[in-house]
Each structure stands twice: as C-alpha cells, then as structure tokens.
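Participant: Just to be clear, the model below is a prediction. Sequence and coordinates:
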Amino acid sequence: MSKKSISNIAKQFGIKVTGHKQIRKGIFRIIASDGQAYSLKRMPKPLARLRWIDRMLLRVRNKGLRLVWRNPQRPVGSRLYAASPKGELYVLIPWFAGRMPSPRSLRDMRACGFALGRLHTAGREGLKGHFAYSQIGVWPQTLQARHRYLQKKIAKANGNGFGSMAINRFVQRHDPEILRYANEAKALLRSSDISRTAIIHASTVC
C-alpha cells in the first residue's frame, strides 16, 4: 500500500501521518504528527462482526481488563473504522511495543492461557443467548477435529514426510507428548463445568 493510501485512511481517524512501516500484510505502524504511534490494521471481517467485536472488547475493558483497543472517549478513538477505496475496513489502535510469545517457553504459553482465560471470563456475561458468530457449545467438537488433524500430520511425518527431515524428526520425537496434551485437553473439558471452560479453551488454543 502506498504512503498516500495509508495517509488517506489515517486521515479518516483525524491522524496526519508523518511516518509509517509495514509490520506484516495489512498491518502498519504509523507515526502521527504529534509523535504518537498507532497500529493501522486491516480487518477482513464483515462490518456487523466488527461492530460486535468492538462492543465486546469495550465491555470487557470496562470490567478492568487491560486491552489495546480504541478509546471512544478520545477524539482519535471516536471512530471505529475507516474504509479504503477498495472497501476494506481498517481500525486504528494505540501501538503496543510488546513481543511475540515463544512456543518453546512454558512460561509464555501459560501466560497466554491465563490471559485468554481472563478475557473469556470477563466477557462471559455478554455471551448469553443466541447470536451471530457464537461458538458456545462447539469446543468439544473443535478439540476433536484438532486432535484428528494432529494425528493426520503425525502419520504423515511417520510416512512420506513433509519434505523436511528436521520437521519430520521433530514431529516423530514429540508426537507422544503432543497427543498426550490433546487428550488431556479433551478430558479437562469433559470434566469441567461451564464456568471453567473458557479458561480451558484459552489454554489449548494459545
């Protein structure tokens, strides 16, 4: 995307761009004229779903959970989205200089699970009844489908392989542990009441 296109989208939020950097496809770090950094992110979601996401995140944040999302009380956060000439939806949120969790770090993975669990628990009251995009009640089937997916990939590594000996050796070495975690996740979900399923689900998808 050209600098002019980025500037035009950011202008809809009341931001004058003085610098930008593409982080990945559809995500840009932009610097405003006042020196503040923001993330301009393309949201490949229908508008109705984006509005639902916004309502839920604002509700969760009002419960005290720290989230990097728009603040509707501030001028730069008063607008939910902007549209590109192609009709793509973009959101503007404060830039958070964090880091990606390492899948090799048990500490990082546990922190991800607890963070997602807190998010699901805080938003639980807003997830009552039937509504679009709900996945309530589908977690057992989801875990079962992912278990079958893991089994398929492990069989491939033990058979024809992926074309990379390093990946094959990794999967072959750790396949008992991977399947054990998958079985434990399903067992925990079966034995847990509804108040705990959010935390269990969060810890398995992080």
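Facilitator: Looks like it came in fine.
Participant: alpha carbons only for contacts and neighbour counts from here, please
Facilitator: OK.
Participant: So for the longest helix seen in the chain, what gets flagged as buried?
Facilitator: Criterion DSSP state H: the longest helix present in the chain is helix 165-191. By 16 or more other C-alpha atoms under 10 Å, the buried positions in helix 165-191 come out as 168, 171, 175, 179, 182, 185, 186, 189.
Participant: got another, please set it beside the one above:
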Amino acid sequence: MKPHVICQFLEHLFDLHCVQIDRIKPGVYRIVEKNGRVYGLKQMNFTRSRLEWMDASLAMVRKRGFTHYVWGTWHDLKQGSTAYLLMDWLPGVSPDPSNLLDLQKAAALLAMFHRAGCEPLVRGTGARVTFGTWKRQFQQGSVWLERARRENWPFLQGKSISLSAYRKMQKRAQLALDILQQEQYEKISRAQGVLCHGDSGPANFIMNKDDVRMIDFETLRIDLPSYDVFRMIRLAGKKNGWDLAAALAVVDGYERISPLSLSERQLVIAWLAYPAKLCKLLRAYGVATRGQRDALESRMAHLIKREEGLSHLVQQLRTQL
C-alpha cells in the first residue's frame, strides 16, 4: 500500500494525521502521528467474523484481568476489502531464546493468558477451534510419510536424504501417535479447551524494563494449553540449538503460574516429536511438477538435518518431563 493511501485511510477512518510511515515488512507499517505518538498498522487477511471473534475473545481476557497484550482497532481499507489493524507501537525487545530468565517470564505470561482464557469462551461463526484435531492431523502426516517410503519417491533415490534419516522422522511421527493413544487424547480433547495464542514463540512477546506483553494474535484459537507450550519450546529451540535447559525453563516458567499435568507434559512432547514441517512438504511434493520437486527436496534435506537436534531433545524430554 502506497504511503499516500495509508495517510488517507488513517485520516478518514481513525482521524489520525501521520507525518512518517516506515514499512517494516510486507503488510506491517510503523506510523508516527503529528503529535509524536507512534502506532503500528498491520494488514489482517481474515474474514470479518474471524476478526470480530478475535476482538471479543481478547476483550474477554481483558475483562478477566489479563491486560498484558497489544491489540487495537481494525477497519476495512474499503468496504469488503482487506482490513488493517491500528495499535500502539510498543517499545522493547523480544525475549532472548537462549536466556533462561527471559523464557521463564514469557512462559509465565502465557500461563496467565491461558488462565484468563478458560471456559466459558467466546464461540460463534468466526471462532477457530483446533482442539480435538491432533490425532487426525498426525495420522494424515504418517500416511504421507509411509506412502513416500513405500513408493520410493525420487528424493529417496538420491544422496541428499538418506533412508535411515527419513526413517527416524517416521519413528517420530509414530511416537507422537503413540503418546496420543497412551494419554487418551480423544478423551482429553472432549474436555474444555482454552484460548491459545497459536504461535507463542519469543518473537511474539515484547519485553521492556517494566513489562512483558504478547503481540500478534492472527493465530488465535481454542485448543489445549500444551499446544502453546510446545510452540514456545519449538520456536525458541530453532534459535538456541534445541537446548534442553531452555526447554525446561519454558516448562518451569509456565508451571510457576499453572502446573501442567503429566498428560499435558506428554502432549507437549507429542507435538515436538511430530514432524509437521516435513509432512507439509511431502504433501506439496506429492502434487509438484518435476521442476518444483528439486527445490522441495532441498528444503526437506535441510529440514531433516536441522531437526537432528530436535530429535535428541525429544528423547531428553521423555526422561525429564
């Protein structure tokens, strides 16, 4: 969106007169108002009903006392078009994925968010509900993994991905399913979910000397708390080399507010074990042209190599959690 269009949009719908616009990344802008106040403007590619559900859900947790997040007001650029969210620009930095204290603080805030986001929850046509879907997702991924091995897809015939490394990913997928079975996931998933961030890595928290806040709620959903704990461990782990101490710091910080049951801990491990990224790439590979397959094979090889440390972390956590 061009700067003059943004200025007209902000003046017309928000009565805001901007003097500076900085493009941070596609769809995200830093806005400086005439009086010096700084805002963020973010493109929100969602239906109106989903955005209204986000509004209502975040208003619910605020009413229950959780105010440590950044949200704002959205309007359509023009009727029926893409919406943009205007919010305060919060100074600070994201938690350091290698700093155990930072991770503990972020995890504790996540637990507070879950406590405020317990039942009764906001439902409706725009609600995103994902709890109860894990087993089906894991099973579908396992089918793709087995199909590729059984049919000896071309990427398994080259040198970039060894069959032994691939089989390790299959074993991780089976471990994830085994844990769901052992922990009676289907029974648990019929229980009440909580409001989850959905992408709760360090990058979606902002820290300053006085406060920690959550940001970026595009992935907001109703699910089990274990999903958000998994996301924090995984996204931090990608940056800290799958460090066990960092993963345990997340669990420790979370449990300072809300203890996790043994089953909830095991469900965290199930998601860490499940090779979701690889399964997604396999689905794409299965329908790709020959020219597209080379790029996908390179991505799969890089992913399998990168997740060797994650496989080791899963084994460590099975004895620690």
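Facilitator: Now that the structure is in, tell me what you want to look at. As the structure is a computational prediction, the values presented were derived from the model and not from experiment.
Participant: ok, back up a step: could I get the buried residues of helix 165-191 of the first structure as JSON lines with distance to residue 151 of the first structure?
Facilitator: Output for the buried residues of helix 165-191 of the first structure, formatted as JSON lines (distance: C-alpha to C-alpha, whole Å):
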{"residue": "168", "distance to residue 151 of the first structure": "14"}
{"residue": "171", "distance to residue 151 of the first structure": "11"}
{"residue": "175", "distance to residue 151 of the first structure": "9"}
{"residue": "179", "distance to residue 151 of the first structure": "8"}
{"residue": "182", "distance to residue 151 of the first structure": "10"}
{"residue": "185", "distance to residue 151 of the first structure": "15"}
{"residue": "186", "distance to residue 151 of the first structure": "15"}
{"residue": "189", "distance to residue 151 of the first structure": "19"}
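Participant: just those now: which is nearest residue 158 of the first structure?
Facilitator: residue 168 (7.2 Å; C-alpha to C-alpha).
Participant: for the buried residues of helix 165-191 of the first structure, which one is nearest residue 34 of the first structure?
Facilitator: Lowest distance from residue 34 of the first structure to the buried residues of helix 165-191 of the first structure (C-alpha to C-alpha) belongs to residue 185, with 47.6 Å.
Participant: and the nearest residue to that closest one once chain neighbours are set aside, what helix or strand is that in?
Facilitator: In space, and not counting its chain neighbours, residue 185 of the first structure is closest to residue 204: 6.7 Å by C-alpha to C-alpha, 6 or more residues apart in numbering. Element membership for residue 204 of the first structure (DSSP states H and E) is helix 194-205.
Participant: Mind listing residues that contact that helix?
Facilitator: Helix 194-205 of the first structure is contacted from outside by 109-110, 112-114, 116-118, 120-121, 139, 185, 188-189, using C-alpha atoms under 8 Å, 6 or more residues apart in numbering.
Participant: how about it: buried residues?
Facilitator: Residues 197, 198, 199, 200, 201, 202, 203, 204 are the ones in helix 194-205 of the first structure that count as buried (16+ other C-alpha under 10 Å).
Participant: counterpart of the second one in the second structure?
Facilitator: Aligning on TM-score structural alignment places residue 198 of the first structure opposite residue 224 in the second structure.
Participant: ok, its match to residue 271 of the second structure distance?
Facilitator: Shown here: residue 224 of the second structure relative to residue 271 of the second structure, a distance of 12 Å by C-alpha to C-alpha, to the nearest Å.
Participant: Please enumerate the strands of the stretch 101-250 of the second structure.
Facilitator: 194-196, 205-207, 212-214, 221-223 (DSSP state E, counting those that start in this stretch).
Participant: Deepest-packed of those, please.
Facilitator: Among the strands of the stretch 101-250 of the second structure, the stretch with the highest mean neighbour count (mean count of other C-alpha atoms under 10 Å) is strand 194-196, at a mean of 25.
Participant: any idea how far that strand is from the chain center?
Facilitator: On the basis of C-alpha atoms, centre = their mean, to the nearest Å, strand 194-196 of the second structure sits 12 Å off its chain's mean C-alpha point.
Participant: Stretch 51-62 of the second structure now?
Facilitator: With C-alpha atoms, centre = their mean, you get 18 Å for stretch 51-62 of the second structure.
Participant: Stretch 142-153 of the first structure now?
Facilitator: The answer for stretch 142-153 of the first structure is 20 Å, by C-alpha atoms, centre = their mean.
Participant: Once aligned, what mean separation remains between that stretch and the second structure?
Facilitator: When the second structure is overlaid, stretch 142-153 of the first structure sits 4.1 Å from its aligned residues on average, using mean C-alpha distance after the TM-score superposition for the first structure.
Participant: List the buried residues of that stretch.
Facilitator: In stretch 142-153 of the first structure, counting by 16+ other C-alpha under 10 Å, buried: 143, 147, 150, 153.
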